[in-house]
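**Student:** Turn this into a structure:
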Amino acid sequence: MSSDYVESRVASQRRIAFRDDTPMVGPPGTTATDFKMPRLRRCPFTLDSMIWEARVDGGIDGYVWKVSFGAKGPFALKVFWDAEPVDFPTYYAPQRECQNAALLQMIQTAGEQEAAASRAVLVNAKPTTWDDAVANLAAFSDEARLAQPARADHASVMPPRFHQVSTIPRMKRCYGWLTIPGHVLRELDWSLRPPPVQVDMIKRHLAFDREYIAIVYEFVEEGESDPDTVQKALDFFWLAGFSRTFSPLSKNWKSGVLVDLSDIIPPRGYGWKADLYEKGPGSPCT
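**Tutor:** As a prediction, this is how the structure comes out:
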């Protein structure tokens, strides 16, 4: 693989915006443009009010802490190892998770709006191609939903190949992105500082002289994941256009909720996998 290709691929990836400086207040926009270029809004909480409560765990993409903001919490704070896209073709974890968090928030909003109007979102019931995936994701947009028939007419006008999405599986709530200066990590008590993490042959760490991207999520308590609940979520992600990764992990699910959003890939995201998508939603990993 030539160095010119690597530089071109990294440069192209960097040009895709995935963060929005607008504070996350109120529901997100759900236009077709929003779905084509998902950008996660900034967390409205201030770094000065953050209380680091405990380390949770780390993986290939980042390290997670249990935190609170003043009297609000607890939350999960995920800080990503890579401050910049790496210099070889692979996904950029902050980009993938910001895009996924933004898309899932938009999908949730669209689902709530349709439910309030006693309507459902119509998607291809058996998507297999990238075009199918893009179309199914776009079905949650304002424009697509306005063009759909009223729910009372669905039975008479809906082609058999379509599926009515009337409920959205439980999703981990996201509160937006923020940045964590390295000196903040250096000033933590030793019991809270991020340890190096080794995944297979890759060793990860956070340096104190860099600034890192982080995402604030709801803190999902440990709990067993019912296989049927997980399967319904996997089915939904597939219907919404997301592909699986080659190595999904069971530990990325807690209490039936996907807690690591890098485990799914949006159709316009780097690394979306046509061969896996064609095979369907898959089953709960063991």
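
**Student:** Please make it C-alpha for all contacts and neighbour counts, starting now.
**Tutor:** Will do.

**Student:** ok, and for stretch 82-101, which residues are buried?
**Tutor:** Neighbour counts over stretch 82-101 (16 or more other CA atoms under 10 Å) mark 82-83, 85, 89, 91-101 as buried.

**Student:** go on, stretch 132-144?
**Tutor:** In stretch 132-144, counting by 16+ other CA under 10 Å, buried: 132-142, 144.

**Student:** Stretch 265-283 now?
**Tutor:** So stretch 265-283, judged by 16+ other CA under 10 Å, has buried residues 265-269, 271-273, 277-278, 280-281.

**Student:** just stretch 174-191 next, same as before
**Tutor:** 174-180, 185-186.

**Student:** can you list the residues you listed in CSV and add distance to residue 27?
**Tutor:** Shown next, in CSV, are those (distance: CA to CA, whole Å):
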residue, distance to residue 27
174, 12
175, 11
176, 12
177, 15
178, 18
179, 22
180, 25
185, 31
186, 35
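
**Student:** Is it correct that residue 163 falls within a helix?
**Tutor:** No: assigned with DSSP: H, G, I helix; E, B strand; the rest coil, residue 163 falls outside any helix and is strand.

**Student:** Here is the second sequence; please produce its structure so I can put it next to the first one:
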Amino acid sequence: MAGPGTSPSFWEREFHNVKLAKPASIPFLSDELMDGLPPDCSFKAFKRPQLRRCPFNLETIDWPRSRRIDGGLDGSILKIYFQGSDIPYCLKIFWDPEAGFGGVAQFAVERECINASVLQKMETSVEEAVTGSSPPILINPNPKTKEDAIDNIYGFSREGRQAGLSSLSKVDYEPMSVTSMPRMRKCYGWVKIDAHSLLEGWPRRVRPSPVQVGKFRRSFQPGREYFAIVYEWIEEEDNDPATVQAVDTFLYRAGFCHQAGSHVDNWKGGVLLDLSDYVYVFARWWRRMFYEPREVDNILQPHDQR
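**Tutor:** So this is what the prediction gives:
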């Protein structure tokens, strides 16, 4: 997620005169609890991914050990602990309660929920294929078009694994068997938080502060409910370029295109922190012009080079 020091010119370039996001034509949230059961890996579920609800109770957050980290264009980050546990988590609270709110084009929580849901499905598919409980995942290692990307998504699905290459009308490439998946940040699902908690209820030192990102002032407003996602907390660690490149290549083959910009602060230890950096092929922001693997130097850019 972009931090408060983000160059205004970048965000103004990205979002100036961009048509505001319309309300999602498909739901991106599921009321089903993320209770340890594997996600639905049918092709239908891959086409309309929904992130399941977080089972954690936010009323049991251990506030003395929790703290506010920072805020950017998409939302505000807290490092939290739950009572009786020494495991830290990331709570990412999104500024926008609905699409198009505040004049920002992208609806970040929708993109992140979609991506987190899809990556969970892919992780399950790879595990099933590797353990032999399903046929292998066969994909095109060098997809070029949206149709190629969708074919690769089908290869991850339950139906695609069962059908193999026989389901495709034309195969003019040497198929690749997916036997592993790069380390991705674990997601524990979505929650909703009322504005009273954010503005008055929580201890003052952890309440998200307004930020200015370019021409956009981002803050929480009274009387609304806001989306948040609970993620694994990733500690500070240098990025290994080869690891970052492997993640980018996997996401490209898995049907994700880049959004326009990315930067080094969105990665720690080779783990992608901001899922909004990539766009899923069935999401409405997917663009063919950004569908290609990138050199690692173009992924790990400092703010002033974007």
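
**Student:** if we can go back for a sec, make JSON lines out of the buried residues of stretch 174-191 of structure 1 and add distance to residue 219 of structure 1 and secondary structure.
**Tutor:** Output for these, formatted as JSON lines (distance: CA to CA, whole Å; DSSP: H, G, I helix; E, B strand; the rest coil):
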{"residue": "174", "distance to residue 219 of structure 1": "10", "secondary structure": "strand"}
{"residue": "175", "distance to residue 219 of structure 1": "11", "secondary structure": "strand"}
{"residue": "176", "distance to residue 219 of structure 1": "14", "secondary structure": "strand"}
{"residue": "177", "distance to residue 219 of structure 1": "15", "secondary structure": "strand"}
{"residue": "178", "distance to residue 219 of structure 1": "17", "secondary structure": "strand"}
{"residue": "179", "distance to residue 219 of structure 1": "19", "secondary structure": "strand"}
{"residue": "180", "distance to residue 219 of structure 1": "19", "secondary structure": "strand"}
{"residue": "185", "distance to residue 219 of structure 1": "20", "secondary structure": "helix"}
{"residue": "186", "distance to residue 219 of structure 1": "24", "secondary structure": "helix"}
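
**Student:** all helices for the stretch 51-200 of structure 2, in order.
**Tutor:** Using DSSP state H, counting those that start in this stretch, the helices of the stretch 51-200 of structure 2 run over residues 108-131, 146-156, 158-163, 195-196.

**Student:** what residue lies at the spatial centre of structure 2?
**Tutor:** With distances taken as CA atoms, centre = their mean, the residue of structure 2 nearest its centroid is residue 275 (2.7 Å).

**Student:** Tell me which residue of structure 1 matches up with that residue.
**Tutor:** Aligning on TM-score structural alignment places residue 275 of structure 2 opposite residue 261 in structure 1.

**Student:** same check, this time on residue 216 of structure 2
**Tutor:** In structure 1, residue 216 of structure 2 lands on residue 202 (TM-score structural alignment).

**Student:** can you pull the contacts of that match?
**Tutor:** By CA atoms under 8 Å, 6 or more residues apart in numbering, residue 202 of structure 1 lies in contact with residue 60.

**Student:** Roughly how far does it sit from residue 252 of structure 1?
**Tutor:** Per CA to CA, to the nearest Å, residue 202 of structure 1 is found 19 Å from residue 252 of structure 1.
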